[in-house]
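**Q** sequence and predicted model, in that order:
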Amino acid sequence: MALLYKSDPSRGPTWKALFAEHAPDIEIRLWPDVGDPTEIRYLAAWLPPENLAEFSNLEVIYALSAGVDQFDLSQLPDHVPVVRVLDPGIAQGIVEYASLTVLSLHRQVPLYLRQQHQHEWTAHALTPASERRIGVMGLGNLGTAVLRHLGAYGFKRLGWARSAHHIEGVDCYAGKAQLPAFLSQCDILLCLLPLTDETRGILNADLFAALPSGASVINLGRGAQLVDADLLTALDSGHLDQAVIDVLEQEPPSEEHPFWDHPKIWLTPHIGAMTFPQSAFGALLDNIRRHQRGEAMTGVIERLRGY
């Protein structure tokens, strides 16, 4: 039985060593050294091979990413489940990034950095955390982890998703009808939505207009969810105060992209979280063993929903 690894080649040897130590019955092959493709039962990948039809005995595709929007699900065999590897390291990384950026916006760090560059020494009134409203779009594993962690600081927390959720201490909203009420209360909005047809371009002029004046936006979802021109207009008009952008539709952006030098934008190179073999291995192996025993796997995506 063989598993094909097709992702960051620098991490391939680590994956192979982990399987050799903890699951020697599973042969690991590192792309592009496929060998006989009919011997591959499992694929762990950022993107599947284009010639997937050659892997006639493939049983499961494991996505080594927080989402699966980079997959063209229509090109994958219907009988092969696509499963997200629920790496606890991903959630930890997202929580760390969200905490850093939310606290920085809350304590006006971007403003003070601009003042430093201008040799200006001016203190501004501090808003108590209890009066700062943090909204998270996307209430899956990552959004829930972020909201629970931010509760320790005393923020008022709100959440929105397509379907109804309940998170202790969080005011949860659901569906298009409740989106305006949710947005109107968000001083800092953090997007952690999966990319679907419904969420593509959701961070647009209408959404920004529904936020309170002086609000800030953090995009940790997907680049295609953000309409760049609309964000620039909202920032330049003064309606939005600051934006933190970790994902772009085109990565890296062109040298001429206006985000590079905009004074109200923090731009980071898609580093919100990364899949590390050491933290993801346990989740991947557990799902393989579940599959071998005929048990339900965790993280199986619903193809019609796209996540």
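**A** Thanks, I have it.
**Q** C-alpha only now, for contacts and for neighbours.
**A** Will do.
**Q** state which helix of the protein is the longest.
**A** When the chain is parsed with DSSP state H, its longest helix is helix 88-106.
**Q** that one packs against which elements?
**A** In terms of contacts (3 or more C-alpha pairs under 8 Å, 6 or more residues apart in numbering; DSSP states H and E), helix 88-106 is packed against helix 141-150, strand 188-191, helix 277-292.
**Q** what's whatever helix or strand comes next after it packed up against?
**A** On the C-terminal side of helix 88-106, the closest following helix or strand by DSSP states H and E is helix 109-117. For helix 109-117, the contact count by 3+ C-alpha pairs under 8 Å, 6+ apart identifies no helix or strand as a packing neighbour.
**Q** ok, back up a step: which among the helices and strands packed on helix 88-106 is found nearest to residue 118?
**A** In this view, the helices and strands packed on helix 88-106 are compared for proximity to residue 118 by C-alpha to C-alpha, and strand 188-191 is the closest at 25.8 Å.
**Q** now that closest one: how far from the chain's centre is it?
**A** When distances are taken as C-alpha atoms, centre = their mean, to the nearest Å, strand 188-191 is centred 13 Å away from the chain's centroid.
**Q** next one: stretch 100-117
**A** Between the mean C-alpha point of stretch 100-117 and the mean C-alpha point of its chain there is a distance of 23 Å (C-alpha atoms, centre = their mean).
**Q** in it, what counts as buried?
**A** Taking 16 or more other C-alpha atoms under 10 Å as the basis for neighbour counts, the residues of stretch 100-117 that come out buried are 101-102, 105-108, 110-112.
**Q** wait, which of the helices and strands packed on helix 88-106 is closest to residue 248?
**A** strand 188-191 (12.9 Å).
**Q** mind listing the helices for the protein?
**A** Chain-ordered helices for the chain, with DSSP H as the definition, fall at 12-22, 88-106, 109-117, 141-150, 175-183, 205-210, 228-236, 277-292.
**Q** ok, which of the ones you listed comes nearest residue 49?
**A** Checking the helices of the chain against residue 49 by C-alpha to C-alpha gives helix 12-22 as the closest, at 16.0 Å.
**Q** ok, and what's touching that closest one?
**A** Taking C-alpha atoms under 8 Å, 6 or more residues apart in numbering as the criterion, the residues outside helix 12-22 that touch it are 5, 26-30, 277-278, 281.
**Q** still on that earlier bit, with distance to residue 255 added, can I get the helices of the chain in JSON lines?
**A** Supplementary listing: the helices of the chain in JSON lines, determined by distance: least, C-alpha to C-alpha, whole Å:
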{"stretch": "helix 12-22", "distance to residue 255": "32"}
{"stretch": "helix 88-106", "distance to residue 255": "25"}
{"stretch": "helix 109-117", "distance to residue 255": "22"}
{"stretch": "helix 141-150", "distance to residue 255": "31"}
{"stretch": "helix 175-183", "distance to residue 255": "33"}
{"stretch": "helix 205-210", "distance to residue 255": "25"}
{"stretch": "helix 228-236", "distance to residue 255": "15"}
{"stretch": "helix 277-292", "distance to residue 255": "33"}
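**Q** structure B:
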Amino acid sequence: MSVLIVCPGKDPENWEKALKNQHPGMNVYVYPEDHDKEEVEFALTWNHPRGLFKNYPNLKVIASMGAGVDHILSDDALPEGIQITKVVDDTLTEDMGDFVLSQVMNHIRGLHHYVKAQKEKKWEKFQYKRPQDTKVGIMGLGVLGNEVADKLHKNFFQVYGWSRTEKSCDHVTSFHGKDQLEEFLNNSEILVCLLPLTEETENILNADLFDMLPEGAYVINVARGEHLVEHDLMEMIDNGHLSGASLDVFREEPLPEEHPFWDHEKINITPHIASLTKPESVAGQIAENYDRMKDEEPLKNKVEQEKGY
């Protein structure tokens, strides 16, 4: 019985070390080194090659290295009956809250204006808004969405939330379903996307949705690049309906050098760093699920594949 680590473009060494520290008896292979495919029953992965896992006849569990699982579920050739898990980690959750708060504060205080003004050696002052006077809408009220909402509330923002199904979140004016989406958007001066990526949410950040936001609204996407229709965002910024955007996720990563986002003065780019998984922080829950699999016990943080999260 073995574990396979598959993470093209990432350094697997820290993951292997963290797993073995948690579970000294664990036999770990790192793709694409030579190994016996029949031994592998548990895989830990991020962005595996499509179709890879159909070659493992005894594979039972695929564990995501992060909170997202769309990189797994998008593979049409997954083995039947496979169980999929995601990471739920306090550090990841807290880091996401801190990042979104920093982006929201950056926007209402106009700090990006001063970066540009410094480069141009201009002494200019810009009007700012206070948190008490700012409405922030969060799309997605899962673990991360709740953390962001709580952090914004504690910093005196007016917080609104929207989810596919009805959810209750402390200190949040909540909306749910398609029928309540427009009312939610009408109250979102700053819109934060924290939705899971599913067939229903792909391309949800489009011109029709942006049109329901108040004029001058600002968009923050920390979910997945596939949520955003890129051309629609630039068009709505350029025509003045949106004041700008902060993007941490993209359809293609790294973002190509020729992409127009790089040169757009009203789009702030960060390289998918809002919340980074630390192997030593999450190895314990992965090792526990490995033991649960061996003992045929229910897994923690199991994904409902029909929902996509």
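**A** Nice, I can see it. For clarity, every value in this text was computed on a predicted model and none was experimentally measured.
**Q** burial of the nearest residue to residue 307 of the first structure once chain neighbours are set aside, as a residue count?
**A** Of all residues beyond its chain neighbours, the one nearest residue 307 of the first structure is residue 301 (4.9 Å), with distances taken as C-alpha to C-alpha, 6 or more residues apart in numbering. By other C-alpha atoms under 10 Å, 16 other residues sit near residue 301 of the first structure.
**Q** residue 301 of the first structure -> the second structure?
**A** Mapped onto the second structure by TM-score structural alignment, residue 301 of the first structure lines up with residue 303.
**Q** ditto for residue 255 of the first structure
**A** In the second structure, the residue matched to residue 255 of the first structure (TM-score structural alignment) is residue 257.
**Q** re the thing from before, closest to residue 60 of the first structure among the contacts of helix 12-22 of the first structure?
**A** Of all these, the one with the least separation from residue 60 of the first structure (C-alpha to C-alpha) is residue 5, at 12.4 Å.
**Q** touching, that closest one and residue 28? I think so.
**A** Yes. In this structure, residue 5 of the first structure sits in contact with residue 28. The criterion is C-alpha atoms under 8 Å, and the distance is 7.1 Å.
**Q** so how far is residue 51 of the first structure from the aligned residue in the first structure for residue 77 of the second structure?
**A** Per TM-score structural alignment, the equivalent position to residue 77 of the second structure in the first structure is residue 75. Applying C-alpha to C-alpha, to the nearest Å, one obtains 10 Å for the distance of residue 75 of the first structure from residue 51 of the first structure.
**Q** can you tell me which residues contact residue 70 of the first structure?
**A** With contacts defined as C-alpha under 8 Å, 6+ apart, the neighbours of residue 70 of the first structure are 46-47.
**Q** please tell me how far it sits from residue 64 of the first structure.
**A** Plainly put, residue 70 of the first structure is 11 Å away from residue 64 of the first structure if you go by C-alpha to C-alpha.
**Q** shared neighbours, these two?
**A** Overlap of the contact sets of residue 70 of the first structure and residue 64 (by C-alpha under 8 Å, 6+ apart) consists of residue 46.
**Q** now the most centrally placed residue in the first structure. Nearest residue, chain neighbours left out?
**A** The residue at the geometric middle of the first structure, judged as the C-alpha nearest the mean C-alpha position with C-alpha atoms, centre = their mean, is residue 221 (4.6 Å). With C-alpha to C-alpha, 6+ apart as the criterion, residue 221 of the first structure has its nearest non-adjacent residue at 4.3 Å, and that residue is residue 192.
**Q** tell me who's in contact with the aligned partner of the one you found in the second structure.
**A** Per TM-score structural alignment, the equivalent position to residue 192 of the first structure in the second structure is residue 194. Contact analysis of residue 194 of the second structure by C-alpha under 8 Å, 6+ apart lists 138-141, 144-145, 221-223.
**Q** try it again with 6 Å
**A** Under the criterion of C-alpha atoms under 6 Å, 6 or more residues apart in numbering, the contact list for residue 194 of the second structure reads 139-140, 223.
**Q** and if you look at residue 162 of the first structure?
**A** Listed by C-alpha under 6 Å, 6+ apart, the contact set of residue 162 of the first structure reads 174-175.
**Q** measure it to residue 139 of the first structure for me?
**A** Remark: distance between residue 162 of the first structure and residue 139 of the first structure (C-alpha to C-alpha) = 9 Å.
**Q** and for residue 72 of the first structure?
**A** The gap separating residue 72 of the first structure from residue 139 of the first structure is 24 Å, by C-alpha to C-alpha.
**Q** repeat for residue 199 of the first structure
**A** Taken as C-alpha to C-alpha, the spacing of residue 199 of the first structure relative to residue 139 of the first structure amounts to 14 Å.
**Q** what's the answer for residue 281 of the first structure, then?
**A** Here the distance between residue 281 of the first structure and residue 139 of the first structure works out to 24 Å (C-alpha to C-alpha).
**Q** the more surrounded of the two?
**A** Using other C-alpha under 10 Å, the more surrounded residue of residue 281 of the first structure and residue 139 is residue 139, with 27 against 20.
**Q** tally of neighbours for residue 57 of the second structure?
**A** Applying other C-alpha under 10 Å, we find 13 residues neighbouring residue 57 of the second structure.
**Q** for residue 136 of the second structure, see how far away it is.
**A** Relative to residue 136 of the second structure, residue 57 of the second structure is positioned 48 Å away (criterion: C-alpha to C-alpha).
**Q** ok, now residue 290 of the second structure?
**A** Here the criterion is C-alpha to C-alpha. By it, residue 290 of the second structure lies 40 Å from residue 136 of the second structure.
**Q** which one of those two is surrounded by more residues?
**A** Here residue 290 of the second structure and residue 136 are set side by side on neighbour count (other C-alpha under 10 Å), and the busier one is residue 136, at 27 against 23.
**Q** what sits against residue 215 of the first structure?
**A** For residue 215 of the first structure, the contact set (C-alpha under 6 Å, 6+ apart) comprises 187-188, 240-241.
**Q** ah, wrong one, I meant residue 108 of the first structure
**A** Residues in contact with residue 108 of the first structure, defined by C-alpha under 6 Å, 6+ apart, are absent; none qualify.
**Q** what's the closest non-adjacent residue to residue 292 of the second structure?
**A** The spatial neighbour of residue 292 of the second structure that comes closest, neighbours along the chain excluded (C-alpha to C-alpha, 6+ apart), is residue 299 at 6.1 Å.
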